[in-house]
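following is a predicted model, sequence given first.
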Amino acid sequence: MNNYFTWFYDILINEGFSEKTSSYINVLINSVILTIILLVLDYIFKKVIIRSFRIFTIKTKTTYDDFLVQSNFPKYVAHIIPFILLRKFIPLLLADFELWKSYLIKITDVYLIFLIIWIFRSVIRTTKEYLKQKEYFKDKPLDSYAQVFVIFLWFVGAIFIFSELTGKSITTFLATFGATSAILLLVFRDSILGFVASIQVSINDMVRIGDWITMEKYGADGNVVEITLATVKVSNWDMTITTIPTYALISDSFRNWRGMQESGGRRIKRAFIIKTNSIKFLTEEDLKRFSKIQILSDYITHRQTDIDKYNKELNFDRSIIVNGRNQTNLGLFRKYCDLYLNNHPAINKDMMIMTRHLEPTSKGIPLEIYTFSKDKRWINYEHIIADIFEHLIATVPYFDLELFQEPSSKDIEALNAKLS
């Protein structure tokens, strides 16, 4: 083999060229020829291997090999053989140029290390994309784990590159690394924190891909679309994207709506304020009038029978209505709200249904509706709330009650007109 690399040298010497000139021209010609041969081989290997992979992927049922092709795995593999041949021919090509030979061998070895790293990186990416297709792994932070493996891969590659370029052993690099670990910890702080956070998030099942989370500190309110080593990407409902540091999920407070989405209903918790001076005891005439409300008819009859029996047994003086027990318009309206919700088709009857008073305020008595809708989809959920409260607000005046509302300019003008 060595005779082939000196063939041009011998010809040039016979033609009367000096040894130095002959050596340079010989190396130049051989380099051009070798480069052309290796480029042709690289092209052939690339075509053959990529084509073979594609044929193989068509015949197999698994999609793993499809992802291998997409991640350029065959192309990287095709480059290995030509560079191994180059590594073998360099000592023969540059036999008379020790310094050049040494540098070129190091460059080739470093490139081979990079090539091996790219091959393994393709396998990692392929595995990540393949697992994302599996139902069990769809909501797992695979991007974080893949990034950890890639970082470790580059770390190992850096060790070998350092050893190749400096000629020192790997143990020497590790000793140097130990001395600079504090600086590296500072540089890779976010990555290390993100890695630890990713593990904790996964083990504790705190967040999954597709979860709806709310994190006011970062302005996030939407679905988690990606969890990586350093960041969590949230697609907000206003179509913006919020990026949150992964370690913030374990260091800060956030709300995960997954429990609601997996439950039987979505909570409705809203109140309106009843003016205190509109609350009153109900007279017999009032009860007869309210008995015409079908949903309350049986309740009023049964309730009033119990009240009359109680008042009669204790012999209360009923000439003053405050004596004994009495029904109020607010109490009757509260019961109406309960019955209305229990009969509403969009309310989950297996979950809590309650109408309750909140603590009185200077504006009146807040009456809160606390229940759960069957439909948890946002648009439908808002429509259900609107339907319920539009009906109840419109019903308030029928019970001789009033809702509190801050006076508007028209209210003030009307009051002034009355007083003038």
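Looks like it arrived, so ask away. This structure is a prediction, so every number in the text was calculated from the model and none was measured. Numbering: from 1, shown residues only.

please make it C-alpha for all contacts and neighbour counts, starting now.
OK.

can you count the residues close to residue 57?
Neighbour count of residue 57, defined by other CA atoms under 10 Å: 18.

what packs against the helix or strand where it lies?
Assigned by DSSP states H and E, residue 57 belongs to helix 19-59. Here helix 19-59 touches helix 7-14, helix 64-70, helix 73-93, going by 3 or more CA pairs under 8 Å, 6 or more residues apart in numbering; DSSP states H and E.

can you redo those helices as a markdown table with mean neighbour count and distance to residue 235?
As requested, these are exported to a markdown table (neighbours: other CA atoms under 10 Å; distance: least, CA to CA, whole Å):
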| stretch | mean neighbour count | distance to residue 235 |
| --- | --- | --- |
| helix 7-14 | 16 | 66 |
| helix 64-70 | 18 | 26 |
| helix 73-93 | 18 | 32 |
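
indicate which one of the ones you listed is closest to residue 405.
Distance to residue 405, taken as CA to CA, is lowest for helix 64-70 among the helices and strands packed on helix 19-59, at 62.2 Å.

what does the closest one contact?
Residues outside helix 64-70 that contact it (CA atoms under 8 Å, 6 or more residues apart in numbering) are 50, 53-54, 56-57, 74, 122-123, 126-127, 129-130.

the helix holding residue 57 versus helix 7-14: what angle between them?
160 degrees (axes from the mean of the first three to the mean of the last three CA atoms, to 10 degrees).

and helix 19-59, how far out from the chain middle?
Its chain's C-alpha centre and that of helix 19-59 lie 46 Å apart, by CA atoms, centre = their mean, to the nearest Å.

work out for me the element the residue nearest to residue 149 when sequence neighbours are not counted sits within.
Among residues not flanking residue 149 along the chain, residue 124 sits closest, at 7.5 Å (CA to CA, 6 or more residues apart in numbering). Take DSSP H and E as the rule and residue 124 turns out to sit in helix 98-132.

quick check: buried residues in that helix?
In terms of neighbour count (16 or more other CA atoms under 10 Å), helix 98-132 has its buried residues at 101, 104-110, 112-132.

also stretch 234-241?
Across stretch 234-241, burial judged by 16+ other CA under 10 Å covers 234-236, 241.

dump these to CSV, plus distance to residue 316 and secondary structure.
Putting the buried residues of stretch 234-241 into CSV (distance: CA to CA, whole Å; DSSP: H, G, I helix; E, B strand; the rest coil) gives the following:
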residue, distance to residue 316, secondary structure
234, 65, strand
235, 65, strand
236, 62, strand
241, 67, strand
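
take this one as well and set it beside the first:
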Amino acid sequence: MKFINKQLINYGVDPTFSKYLSVVLLITFIVLICVIANFITKKIVIRLITHIVNNNKFQWDNILLEKKVFHKLSHFVPAIIIYYFAQSFPTYQSLIEKGAITYIILVALSVLNTLLNAVNDIYQNFEVSKVKPIKGYIQVVKIVVFVLGIILVIANLIGESPLIILSGLGALSAVLLLVFRDSLLGLVAGIQLTSNDMVRVGDWIEMPKYGADGDVIDLSLNTVKVQNFDKTITTIPSYALISDSFKNWRGMQVTGGRRIKRSIFIDTTSISFCSMEMIEKFRNIHYLTNYIETRQHEIAEFNIKNRINISNSVNGRALTNIGVFRAYISQYIKNHPGIHKEMTTMVRQLAPTEHGLPIEIYAFSNDVNWAVYESIQSDIFDHLFAVAPEFGLRLFQNPTGNDFKVFTPSPLNNTEPDSH
């Protein structure tokens, strides 16, 4: 400043005017240097970095470039230049230095925020990210960084040590705990969810309390986002997955088999012993030929060995239409192309109810896709509903309007006797 002022006076400029003119010239010079430095940084240095990044085999640096981490670093240069030229303005030196340092801290916070986002994106390129996401931890680091950044800005503006402000935070700890309650609970929940591998991005979870039934699309510090099958989004607090119960269908998806567990109800009045005509008919059914021959041989041996009088079917052992039907279902399920052969396959009889005798099919489809699974299940029960009458069995259902019509006399036949 003194040098510029002295040169202006030497050129014949009025001393009073030269004082103000020197300030304008110095500010113009500083602005010009900042513009040139910023131009060199962005047009030369950043382009050189971009060229290096685009021509190497690494992928992580491309993400840093896409997130503009290097571009934001260029904002440090003008602030540093202004800081070192602050001593040229003794009257406003302290104010300029504080402003420059504040700007540098804010730029540093922006760079760290972008860098942490880039780290998360880089991590997501690895398969382990689906098992152990770090988004929640990165959000915790961001909170710590921003809190420290705000403390540094305040300490710089008031001209005090950051330690003094930190010591004063002890009295505000209770308030901070209330403000960051969800974040702290989310942090603890995130650690438990990750360490115990309870949920991952892409898992199908079901949580009726929150109306969630779909795929996890995001795991963050405070929330878990679930895209339901109707394409709506349900947001669940992270700690709710620890405090409440939820169903994760990942096991079904990993094993490759989806459970079928459904019953058909048989009218108990249609259950009977098999006559010889029925046995011969069943013998011609592909899935029952070996079963009928084996069972008849076992029954004949048992009755002969125990001298059973077979003139009455109540005596000894005999085939029943419900037993043969169960055997048929079992063979049909085992030979169905949509059933997983290495998982449990079972046809069982449950306790009779007022709706009849339940015959439950317990098996696993070999395709976990929802549409395919429903198609396999429907095909099986379509066939069973159609084939049940072939075994002399009736399926139970509650009476309908058509059933009552059978017992309702026609109005044409409902004639009253002549009163005369």
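Done, it's in. No experiment lies behind these values; they were computed from the predicted model shown.

quick check: TM-score for this pair?
Here the TM-score for the pair of chains, by TM-score structural alignment, normalised by the length of the first structure, is 0.92; 412 aligned residues with a CA RMSD of 2.2 Å.

translate residue 290 of the second structure into the numbering of the first structure.
Under the alignment (TM-score structural alignment), residue 290 of the second structure pairs with residue 298 of the first structure.

tally of neighbours for its match?
For residue 298 of the first structure, using other CA under 10 Å, the count is 11.

residues in contact with it?
Residue 298 of the first structure makes contact with residue 291, according to CA under 8 Å, 6+ apart.

test my guess that residue 245 of the second structure contacts residue 208.
No. Applying CA atoms under 8 Å as the test, residue 245 of the second structure and residue 208 come out as separate, 9.6 Å apart.

what sits closest to the residue nearest the centre of the second structure if chain neighbours are left out?
By CA atoms, centre = their mean, the second structure has its centre lying nearest to residue 216, at 1.0 Å. Once flanking residues are discounted, residue 216 of the second structure sits nearest to residue 226: 4.4 Å by CA to CA, 6+ apart.

and if you look at residue 56 of the first structure?
Closest residue to residue 56 of the first structure apart from its sequence neighbours, by CA to CA, 6+ apart: residue 65 at 8.0 Å.

so what does that neighbour match up with in the second structure?
Matched to the second structure by TM-score structural alignment, residue 65 of the first structure sits across from residue 61.

what of residue 116 of the first structure?
Checking TM-score structural alignment: residue 116 of the first structure goes with residue 108.

related to what we said a few turns ago, closest one to residue 318 of the first structure among the helices and strands packed on helix 19-59 of the first structure?
Residue 318 of the first structure sits nearest to helix 64-70 of all those, at 85.1 Å, using CA to CA.

average offset between that closest one and the second structure?
Superposed on the second structure, helix 64-70 of the first structure shows a mean distance to its aligned partners of 1.0 Å (mean CA distance after the TM-score superposition for the first structure).

which parts of the stretch 201-350 of the first structure are helices?
For the stretch 201-350 of the first structure, the helices defined by DSSP state H, counting those that start in this stretch occupy 248-251, 258-262, 284-290, 294-313, 329-343.

pick the most buried one from those helices.
helix 329-343 (a mean of 19; mean count of other CA atoms under 10 Å).

now that one on the second structure. Mean distance?
Once the two are superposed, helix 329-343 of the first structure sits an average of 0.8 Å from its aligned residues in the second structure (mean CA distance after the TM-score superposition for the first structure).

next SSE downstream of that helix?
As assigned by DSSP H and E, the chain's next helix or strand after helix 329-343 of the first structure is strand 354-357.

which helices and strands sit right next to that next one?
On a contact count with 3+ CA pairs under 8 Å, 6+ apart, strand 354-357 of the first structure meets helix 329-343, strand 365-373.

that one vs the second structure, average offset?
So strand 354-357 of the first structure averages 0.8 Å relative to the second structure (mean CA distance after the TM-score superposition for the first structure).

which position in the first structure pairs with residue 247 of the second structure?
Residue pairing (TM-score structural alignment): residue 247 of the second structure is matched to residue 255 of the first structure.

tell me the contacts of its match?
213-215.

what of residue 367 of the first structure?
With contact taken as CA under 8 Å, 6+ apart, residue 367 of the first structure is in contact with 271-274, 355-358.

now the buried members of those residues.
Buried, going by 16+ other CA under 10 Å: 271-274, 355-356, out of these.

tell me, how many residues neighbour residue 322 of the first structure?
Neighbours of residue 322 of the first structure under the rule other CA under 10 Å: 11.

which position in the second structure aligns with it?
By TM-score structural alignment, residue 322 of the first structure lines up with residue 314 in the second structure.

for residue 395 of the first structure, same thing?
Match for residue 395 of the first structure (TM-score structural alignment): residue 387.

so how many other residues sit close to its match?
By other CA under 10 Å, neighbour count at residue 387 of the second structure equals 14.

contacts only, for the match of residue 116 of the first structure.
By CA under 8 Å, 6+ apart, the contact set of residue 108 of the second structure is residue 73.

and it, how far is that from residue 146 of the second structure?
Separation of residue 108 of the second structure from residue 146 of the second structure (CA to CA, to the nearest Å): 10 Å.

please apply the same query to residue 246 of the second structure.
Per CA to CA, residue 246 of the second structure is found 34 Å from residue 146 of the second structure.
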